[in-house]
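Trainee: any chance you can model this:
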Amino acid sequence: MTLYKIRITGDPALHTRALEVLAIDDYIRELVADMFETMDAAPGVGLAATQIGAGLRIFVYSYSTDDQEVRGVAINPQLSISEFSDEELDEEADAEGCLSIPGERFPLKRANRALLMATDLDGHGYQIEAEGWLARIFQHEFDHLEGMLYADRLVKPHKRLMKKAIKENEWGVPGLSWSPGQDYLEP
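Mentor: Predicted coordinates:
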């Protein structure tokens, strides 16, 4: 198994729409196993292939509560979301982070419900109706496959604060990544 470096905002792979997976072969199965290992080591609750420089429409996810554990892979996913609620943005409950913007968290309005339709590693289609945090994870990872980071969706004043954090960390340029399990960033 391979632990991949995770690309940091500014890398072109993060800002490019991922390509469809044409066949589920040994390369894809190994890539997915490595993605789970990398996500777990980070640690994270989701990881898109674009975050490790593989421009394919794949993401892995892992979410658990006291009564539910959901862990899986979404190959060539499609996502339908509910309408956004009229409730105000909650600074804590709506806070979101991203492995490609390490250490930063800002609130972002997301739909409370999502329907994920995807293919698993055996080539079987499946769907999951998700609410709350699992719906947020699906939306976040799906955005990665579209070439979008959660930072791109932030609104004032959080957008301004994110831009400041990116500038202070000298991110926003190609070639930056970090290795899960290490406390420093490597170009």
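Trainee: for the rest of this, base every contact and every neighbour count on C-alpha atoms.
Mentor: Noted.
Trainee: and for the longest strand along the chain, what's in contact with it?
Mentor: If you go by DSSP state E, the chain has its longest strand at strand 69-81. By Cα atoms under 8 Å, 6 or more residues apart in numbering, the residues outside strand 69-81 that reach it are 20-21, 32, 57-64, 111-121, 138-139, 142.
Trainee: show me what secondary structure element comes after that strand.
Mentor: Downstream of strand 69-81, the next assigned helix or strand under DSSP states H and E is strand 95-98.
Trainee: I have a second one here; can you model it like the first so I can compare?
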Amino acid sequence: MPVRVLGRLVDSHPVVPPEARRGTVRRITEVGEEVLERACRPVPAGEFGSAELAALIDDMFATQYIADGAGLAANQVGVDLRLFVYDCWDEEGVRHVGHILNPVLDEADPGERRLLEESEGCLSVPGAAITVPRADRAVARGFDKDGNPLVIEGRGYFARCLQHETDHLDGRLYLSRLSKRDRRAVLRESAEAREAVLAKRERKAAELAG
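Mentor: Predicted coordinates for the structure are as follows:
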């Protein structure tokens, strides 16, 4: 199947990304924690290319992998930086893998997009999902870890991923897009499923480490 790594088409890519193999699993922050409720600070240009930044990205890939996530923002591992990673399929069966720093979503002409009402969950609200309207197309502009410009376009579910993760970096959980009634329902569902979800993550983390 086709794969785009950092927006570039490649012949193949490992099921477990190399970054996840190198990384260390971190704890995923959960709804109610302050770090998820404020906008993240931009990654300073002076940190591009640093070993610390590369290690953070590796850790985020490892954490996303063991949680079966499509994307993960830095504040979901407690880090106040405008950065997210992704490993997500789009509606045409293309797998997208990569990271993006200081992303900004293009404001598409409303006439060029439509809203898709599909199920959406969040690793910081474990075990719950609900229908959330999102645009069927999104373009994120930012930089890779070395400071090279990136333009990442997503359609369908990958567009949803780009919007969801950028929301995180703006200090916004998908719960904020729901009615109070739906928000309460999602939180109840998460409370009931949380223990089993975290246990599954622990098992997968042990497998990755082994």
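Trainee: what's the TM-score once they're superposed?
Mentor: Once superposed, chain against chain, the TM-score is 0.82 (TM-score structural alignment, normalised by the length of structure 1); 170 aligned residues with a Cα RMSD of 2.3 Å.
Trainee: from the contacts of strand 69-81 of structure 1, which land in helices?
Mentor: In helices, judged by DSSP state H, the following of these are found: V32, F138, Q139, F142.
Trainee: surely the first one and Y61 touch.
Mentor: No. Here V32 of structure 1 does not reach Y61: they are 10.7 Å apart, not a contact under Cα atoms under 8 Å.
Trainee: tell me how many other residues crowd the residue mapped onto V73 of structure 1 from structure 2.
Mentor: Using TM-score structural alignment as the criterion, the counterpart of V73 of structure 1 in structure 2 is H99. Burial of H99 of structure 2 is recorded as 26 neighbouring residues (other Cα atoms under 10 Å).
Trainee: circling back to that earlier point, out of the ones in helices among the contacts of strand 69-81 of structure 1, which is nearest to P107 of structure 1?
Mentor: Taking Cα to Cα as the measure, P107 of structure 1 lies nearest Q139 of these, at 14.2 Å.
Trainee: quick one: map the closest one onto structure 2.
Mentor: By TM-score structural alignment, Q139 of structure 1 lines up with Q163 in structure 2.
Trainee: quick one: contacts for its match?
Mentor: Contacts of Q163 of structure 2 by Cα under 8 Å, 6+ apart are L105, R134, A138.
Trainee: and the last one, what is it in contact with?
Mentor: Meaning A138 of structure 2. L105, D106, A108, E153, G154, R155, A159, R160, L162, Q163.
Trainee: for the counterpart of A70 of structure 2 in structure 1, which non-adjacent residue is closest in space?
Mentor: In structure 1, the residue matched to A70 of structure 2 (TM-score structural alignment) is V45. Nearest non-adjacent residue to V45 of structure 1, counting by Cα to Cα, 6 or more residues apart in numbering: S62, 4.9 Å away.
Trainee: make sure that neighbour is actually in contact with E37.
Mentor: No. Using Cα under 8 Å, S62 of structure 1 makes no contact with E37, being 11.4 Å away.
Trainee: any idea how far stretch 48-66 of structure 2 is from the chain center?
Mentor: 13 Å (Cα atoms, centre = their mean, to the nearest Å).
Trainee: only the buried residues of it, if you could.
Mentor: For stretch 48-66 of structure 2, burial by neighbour count (16 or more other Cα atoms under 10 Å) applies to 48, 53-54, 56-66.
Trainee: how far away is the residue nearest the centre of structure 1 from Y27 of structure 1?
Mentor: For structure 1, the residue sitting closest to the mean C-alpha position, by Cα atoms, centre = their mean, is E141 at 3.4 Å. Remark: distance between E141 of structure 1 and Y27 of structure 1 (Cα to Cα, to the nearest Å) = 21 Å.
Trainee: follow-up on the earlier one: ok, now which ones touch the residue mapped onto the residue nearest to V45 of structure 1 from structure 2?
Mentor: In structure 2, S62 of structure 1 lines up with D87, judged by TM-score structural alignment. When contacts are counted by Cα under 8 Å, 6+ apart, D87 of structure 2 is found next to G69, A70, G71, R95, H96, V97, G98.
Trainee: recalculate using a threshold of 10 Å.
Mentor: Under the criterion of Cα atoms under 10 Å, 6 or more residues apart in numbering, the contact partners of D87 of structure 2 comprise 3-5, 15-17, 61, 64-65, 68-72, 95-99, 158, 161.
Trainee: drop anything exposed from the residues you listed.
Mentor: 3-5, 17, 61, 64-65, 69-72, 95-99, 158, 161.
Trainee: follow-up on the earlier one: joint contacts of V32 and Y61 of structure 1?
Mentor: Listed as contacting both V32 of structure 1 and Y61 by Cα under 10 Å, 6+ apart are L47, A48, G72, V73, A74.
Trainee: now the two most distant members of the residues you listed.
Mentor: Among the shared contacts of V32 and Y61 of structure 1, A48 and G72 lie farthest apart (Cα to Cα), at 12.1 Å.
Trainee: give the residues shared as contacts by those two.
Mentor: In contact with both A48 of structure 1 and G72: V32, F59, V60, Y61, using Cα under 10 Å, 6+ apart.
Trainee: I'd like to know which of those are buried.
Mentor: Neighbour-count burial (16+ other Cα under 10 Å) applied to the shared contacts of A48 and G72 of structure 1 gives V32, F59, V60, Y61.
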